[in-house]
Every structure is written in structure tokens, then in C-alpha cells.
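Peer 1: Whatever this is, show me its structure:
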Amino acid sequence: MANFPKILMMIGAILLIIGFFMQFIGKLPGDIVFKKGNTTVFFPVVTCIVVSIILSIVFSFIGRFK
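Peer 2: All right, here's what the predicted structure looks like:
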């Protein structure tokens, strides 16, 4: 129970970071959008790479605290 405040702060920090980056998802250069008529196809290539890098950093920090 002594680690509970640390866990809550870590979860809050992660949610804050995710919320910040959710504003930019789909707007990065390199994301591919095809629009033809009423159909839109979206390939978030660069967004996936950025999210992958961020999650790798976050999980490496979490792994160091255990």
C-alpha cells in the first residue's frame, strides 16, 4: 500500500502525456490520406512510429522502477 501514491502519479502522468499527444494524432506530416468521393482511407504511418517510440520510452521507465 505504500507504493499506491507512486502508482497513481505514474498513471496520471501517462494519461496526461497520452492526452497531449492525442491532439496531434492524424495531423502529422507523413500520415497518408486518400479521399475519393464519399470514401476516406487514412494510414497513420508517422503517428504509429511516434506512438511506438513514446510507449517504448514510457515502458522502459516503468521497468526501471520495479
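Peer 1: contacts, neighbours, all on C-alpha from now
Peer 2: Noted.
Peer 1: quick one: residue 45 and residue 6, what's the gap?
Peer 2: Distance, residue 45 to residue 6, by Cα to Cα, to the nearest Å: 34 Å.
Peer 1: need the contact list for residue 40.
Peer 2: 33, 34 (Cα atoms under 8 Å, 6 or more residues apart in numbering).
Peer 1: Mind doing that once more with 6 Å?
Peer 2: The neighbours of residue 40, taking Cα atoms under 6 Å, 6 or more residues apart in numbering as the test, are residue 34.
Peer 1: I'd like the structure of this one too, to check against the first:
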Amino acid sequence: MIRWLIVVVPALVLMSGLTQWLRKFGFGRLPGDFEFRALGREWQLPIASTVLLSMIAALIARWI
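Peer 2: Got it, this is the predicted structure:
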């Protein structure tokens, strides 16, 4: 469980920091990425972008 947290937490911090940079390349605006306003705040669910980025990461991991 600790190893899982050691990997997931830095990955989430890295992805949240790179969000604006990735939006320039179209991530977060793919079909399947949802944005909505609720409770006075804008929420984003980048489902398609997450799947695409995980596929790219899996290909890179397979090559290494």
C-alpha cells in the first residue's frame, strides 16, 4: 500500500502541475473529457486524456 501511495501521489502532483502545458497540445479537450460547473466551481473530468496518457506511459515503460 505504501509503494502505491509513493507512486500515485507524486504522479498526481506532476500531472496537476503540467495541466496547463498539456492543454496546449489538446489534452483535456478530447472527446470524453468533461467540464462542468457545480457548487460555484468548475470541475474537470479528463477521462479520455487520462486513458491516452496511460497508454503512452505503458508504451514507454515497455520500451525501457
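Peer 1: Superposed, what's their TM-score?
Peer 2: Scored against TM-score structural alignment, normalised by the length of the second structure, the superposed chains reach a TM-score of 0.56; 44 aligned residues with a Cα RMSD of 2.5 Å.
Peer 1: follow-up on the earlier one: who has more neighbours out of residue 45 and residue 6 of the first structure?
Peer 2: residue 45 (14 against 10; other Cα atoms under 10 Å).
Peer 1: what does that one align to in the second structure?
Peer 2: Alignment note (TM-score structural alignment): residue 45 of the first structure maps to residue 47 of the second structure.
Peer 1: Quick check: the closest residue to residue 23 of the second structure other than its chain neighbours vs residue 35 of the second structure, distance?
Peer 2: The shortest distance from residue 23 of the second structure to any non-neighbouring residue, by Cα to Cα, 6 or more residues apart in numbering, is to residue 29 (7.3 Å). Separation of residue 29 of the second structure from residue 35 of the second structure (Cα to Cα) stands at 9 Å.
Peer 1: So for those two, which residue has more residues nearby?
Peer 2: Looking at residue 29 of the second structure and residue 35 with other Cα under 10 Å, you find the greater number of neighbours at residue 29, namely 16 against 13.
Peer 1: Aligned counterpart of that one in the first structure, please.
Peer 2: By TM-score structural alignment, residue 29 of the second structure lines up with residue 27.
Peer 1: Is its match in a helix, a strand, or coil?
Peer 2: What DSSP: H, G, I helix; E, B strand; the rest coil gives for residue 27 of the first structure is coil.
Peer 1: This completes my enquiry, with thanks.
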